[in-house]
Structures are given as C-alpha cells and as structure tokens.
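Asker: the following block contains a protein sequence and its predicted model.
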Amino acid sequence: MRSLGRWRLRPWHLFPTPTGAPFTFAYAAVLAVTSLIAAYADPALVHALHQGSSTDVAHLVRAPVLVLLASALWVAGGILAPYTLCFLFVLTALERRIGGPRTAVVFLLGHVLATLATEGPVGFAVLAGHLPDSSLHRLDYGISFGVAASLGALTGLLRPWLRWPVLVLFGGMLIQDLLNLTDPLTNWGHLIALAIGLGMWPVVRRWYREQG
C-alpha cells in the first residue's frame, strides 16, 4: 500500500526530467525538434533529409556510421506515433534504473544490430541475383528498433507479475505485425531488437545492482 502511495505522489517519474533521466530528456528534445521539422518544413527538404538518413543497403555501404546515427534522429510516423510514447516510458524507466550512458548503449545496440541483421540479407540477396538492385534503396529510419531493445532489457528488471504480461502483449503485437506482412523487414527488425534486449538481462541486472 505504501509503494502505491509513493507512485501516486510521484507520477512524474514516468516521464524524463533534466535531473532524473537526462539522456532520455535530451534525446526526446531532439526528436521533438526533428518531428517539428518533418511536420512543417518543405516536403522536398524533409524527403531529402529522410533519404539521407536512411539505413538502406546503399547508404550503409557508403556511410554506415553517419546513417546509423542520423536515422535515430527521426520518428517514423511523427511525434504522435505509438513508439514515441513507448520511447518516453521505456527509456525513462530504464535510465532511472541503470543510468543514462548504459541506457544509450542498450538503445544503440538494438538500433544498430537489428538494422544490420535486416539490411544485410537484402544486400547479399541482391548480390546473388535474388532481388533487384532497387532493393538497395528504400526509406528506413526511426527509433523503433532501439525502443524494442530497451523494452526487452527493461523487462529483466521488472517484477514477474509485470514482466511477463508486458512481454506477452508487446511480443504478441510484433508477431501480429509480422503476420500481416505490412513491412516484413521492419517487423523482423522489431523482433530481433526485442531478442537483443532480452539477451541483455544478465548485463542490465548487473548494471542495476551497481547503480543501486
């Protein structure tokens, strides 16, 4: 009962603050700016920025570090996309438990590894002649892989009564998206990123103990 009272008195802990979750707060501010640019700037400019930030095979071959970082500065679907709210809750909760730098590591690992795991096979398929050259060029940007990995890692720090429902709901949603075949590459990337986060349970639990 006492823990419930504490939660009611401090609901702002669900959201990032400059002192409580500085990494998430600063990152959210950057995403707010880029989302405003995407919403109100000239469409041709926005398309050029998105294209230049895309982690398709062509860009990954030419400038891998640049596009892997730049692609994480945009929210696919805009600031009101579901992953935006998930980003705020998940990264805030994770940062309050393991700290900002380590949260950034989890996010980047999911973002980078899931991107390479999905785009790499496309490149090899084109080389083998199984896909056309046009497959090397597509718009691929956003924060969702990093968020999925962060959620997977966070569940390792939650109590079982909350951990398993969260995993079942989120994992079920990702599987349903994959079965719908709306964007198979991205859908596989979400599942891979979640698996990366789950695989980090031993690491984040150790970080949590060190943080405490």
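Answerer: Yep, it's here. Nothing here was measured: the structure is a model prediction, and the numbers come from that model.
Asker: okay, CA-based contacts and neighbour counts for the rest of this
Answerer: Noted.
Asker: now the most centrally placed residue in the chain: which helix or strand?
Answerer: For the chain, residue 146 is the residue whose C-alpha lies nearest the centre (C-alpha atoms, centre = their mean; 2.3 Å). Element membership for residue 146 (DSSP states H and E) is helix 144-155.
Asker: chain center to that helix: distance?
Answerer: 6 Å (C-alpha atoms, centre = their mean, to the nearest Å).
Asker: circling back to that earlier point, show me what contacts the residue nearest to the centre of the chain?
Answerer: By C-alpha atoms under 8 Å, 6 or more residues apart in numbering, the contact set of residue 146 is 106-111, 193.
Asker: repeat for residue 188
Answerer: 118, 178.
Asker: what are the buried residues along stretch 51-62?
Answerer: Buried positions in stretch 51-62, judged by neighbour count with 16 or more other C-alpha atoms under 10 Å: 51-60.
Asker: let me fix that, I meant to ask about stretch 67-79.
Answerer: 67-76, 78-79.
Asker: chain center to that stretch: distance?
Answerer: Here the centre of stretch 67-79 is set off from its chain's centre by 9 Å, with C-alpha atoms, centre = their mean.
Asker: rebuild the contacts of residue 146 as JSON lines, extending it with secondary structure and neighbour count.
Answerer: Listed next are these as JSON lines, based on DSSP: H, G, I helix; E, B strand; the rest coil; neighbours: other C-alpha atoms under 10 Å:
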{"residue": "106", "secondary structure": "helix", "neighbour count": "25"}
{"residue": "107", "secondary structure": "helix", "neighbour count": "25"}
{"residue": "108", "secondary structure": "helix", "neighbour count": "21"}
{"residue": "109", "secondary structure": "helix", "neighbour count": "19"}
{"residue": "110", "secondary structure": "helix", "neighbour count": "30"}
{"residue": "111", "secondary structure": "helix", "neighbour count": "30"}
{"residue": "193", "secondary structure": "helix", "neighbour count": "30"}
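Asker: next up, a second structure to put side by side with the first:
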Amino acid sequence: MRTLSRLSRVRITLGYAALLVAVSVALVELGPRVRARVIAQSSTNLHNLAHGHLGTLLGSAFITDAGPMYFWLPCLVCLLALAELIWRSGRLAVVFVTGHIGATLLVACGLTAAIKLHWLPLSISRASDVGVSYGAVAVLGALTAAIPSRWRPAWIGWWVPVGLAAAALGEDFTDVGHTVALILGLLVSTQLTGPAHWTRVRYALLAVSSMFGFLMLAHGTWSMAGAAAAGAVGALMAELVARSRETRRQPAPTTLVPEPALNG
C-alpha cells in the first residue's frame, strides 16, 4: 500500500511514460512506412498548422522520433517526477502543455516570417517536429521556482546562457524552440511556489534532470562546448552579482564610542 501511495504521487509522469512506450511500440510493429506517415501527420510543422490540423499541438507530444527510448525515457521520468513531487500533477501538466504548445506556436511564427523574408526555404514548412522536448525543457525552466534562493541566481545564470548559446550554435530550428521553451518555463516559474523542500532523492532527480536538460538544449560537439562555456561564465557572473548585492544590503558595522571617564 505504501508503494502504491508513492506511485500515485507521480501518476501523470508514469501515465505519460506508459503512453509514450505504447505508441512507440505500436509504430514499430506497424512498420516504417506507417510510422513515417503518422509522424508526418502528427508533426506541428507549418504545413499541418496552416491546414487547420490543430490537433497536432497535443498529439505531437505523444510521438517521438528521437534516439533510443531506453536512454532518454528514464531521464524524462526523473524530470517529470521531480516536478510532480514538488508541484503535484495539475501544475506539472500546465507547465508541460504551456511549454509544448507555446514554444511550437512561437517557432511557427518565426518560421513563417523567415520564409516570407526568404531567409529559409519553403521546404522547411514540411519538416518533422514531434516529441517531448519542448514540454520537458519548459518543466526544467520552471524548476527555477523550486531552487533554494541562495542558488537561484547561479541556476538562472547557467541555463539562460546555455539556451542562448545552444540556439545560436545549433543547426536546426528546434534548437531555437528549446530555448523558447526554456524561457517560457522561467516565466511560468514566477507564478509557482517555492523554494521546495529538498531531500537526497530529489537532489538525485535534479542531477539527472539537469544532465538531460543540457543534452536536449545542446546535442552537438560545438554546441555542447559553447553552451557549457557560456553557462559557466553566466553562472559565475550571476553569483558575483548576487554576492555583491547581498554585501550592500548588510548594515554597516556600528562603531562603539567609549564612555568618558569619571573624575574624582
């Protein structure tokens, strides 16, 4: 009963993971042609959105064309479980959906403008864009609210430069989408309660989630190197600024004036 009670606290995470596995297995069983067709029809690309296929905004979150599931799915479960333990199921769902749909629509607007200005070819309007990454990165950004106040400047100072560097060095429009999702998560974090109560298990989940988030943002050799360097500089600068402000807020030490000696 205790195990079931603990699992019920992360029911959204477990249910979502189960659906991802079920859909992935079904698409493998149906064969590569059917799988390619389903991905094309479920993609949130400009072609589908322009033809009114708005259901792809949600359906695309349950289909993935990423690498081996046995690697990234446990990491995704750690990230979502941590957020669900901290905020409970409803807020996790709101953050994930906000990041997934919000980043998708903002990227679509950017791609539309780029195509009209002839910065990108028209063929990109049919590019595949499915998966969990936008929502997952938004959840990572929203974890800012749960970080202890002492470490929050360094946390923000790390992730914002990492996202910007990854977007600048990336070779795909989804890299920009990940950064947009991260910023949306940071904005949502201002409406969430925090900091959270941290335990050893939650710290372990945070470590795995951070590694997973970095790999989602920066997944190329140059992108990873540039993002790591930018994040390190950003975290250091944010920490120095935070300490400087804290020092200024501290009251100046009072000087004790000795009492005059009594004569006689």
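Answerer: That came in fine, so what should we check first? On a predicted model such as this, the values are computed, not experimentally measured, just so you know.
Asker: and the helices in structure 1?
Answerer: Using DSSP state H, the helices of structure 1 run over 2-9, 22-40, 43-52, 57-62, 64-70, 82-98, 100-127, 144-155, 160-180, 184-199, 201-211.
Asker: and the nearest residue to residue 108 of structure 2 once chain neighbours are set aside, what does it touch?
Answerer: Excluding its sequence neighbours, the residue lying closest to residue 108 of structure 2 (C-alpha to C-alpha, 6 or more residues apart in numbering) is residue 46, at 6.3 Å. Applying C-alpha under 8 Å, 6+ apart, we find residue 46 of structure 2 in contact with 108, 111-112, 125-126.
Asker: residue 46 of structure 2 pairs with which position in structure 1?
Answerer: Using TM-score structural alignment, the equivalent of residue 46 of structure 2 in structure 1 is residue 57.
Asker: one more: residue 175 of structure 2?
Answerer: Under the alignment (TM-score structural alignment), residue 175 of structure 2 maps onto residue 187.
Asker: count of neighbours near the residue lying closest to its match once chain neighbours are set aside?
Answerer: Spatially, and ignoring its direct neighbours in sequence, residue 187 of structure 1 is nearest to residue 178 (5.2 Å; C-alpha to C-alpha, 6+ apart). By the other C-alpha atoms under 10 Å criterion, the neighbourhood of residue 178 of structure 1 contains 19 residues.
Asker: right, and residue 178 of structure 1 touches residue 190 too?
Answerer: No. Contact criterion C-alpha atoms under 8 Å: residue 178 of structure 1 and residue 190 do not qualify, at 9.3 Å.
Asker: hang on, the earlier thing: would you mind listing which of the contacts of residue 46 of structure 2 are buried?
Answerer: 108, 111-112, 125.
Asker: so residue 225 of structure 2 versus residue 209 of structure 2, what's the distance?
Answerer: Separation of residue 225 of structure 2 from residue 209 of structure 2 (C-alpha to C-alpha, to the nearest Å) stands at 19 Å.
Asker: neighbour count: those two, which is higher?
Answerer: Ranked by neighbour count (other C-alpha under 10 Å), residue 225 of structure 2 and residue 209 place residue 209 first, with 25 against 17.
Asker: that one and residue 125 of structure 2: what is the separation?
Answerer: Taking C-alpha to C-alpha, one finds residue 209 of structure 2 at 31 Å from residue 125 of structure 2.
Asker: for the counterpart of residue 114 of structure 2 in structure 1, which non-adjacent residue is closest in space?
Answerer: Under the alignment (TM-score structural alignment), residue 114 of structure 2 maps onto residue 125 of structure 1. For residue 125 of structure 1, the nearest residue in space outside its immediate sequence neighbours is residue 131; the separation is 5.6 Å by C-alpha to C-alpha, 6+ apart.
Asker: appreciated, that's everything.
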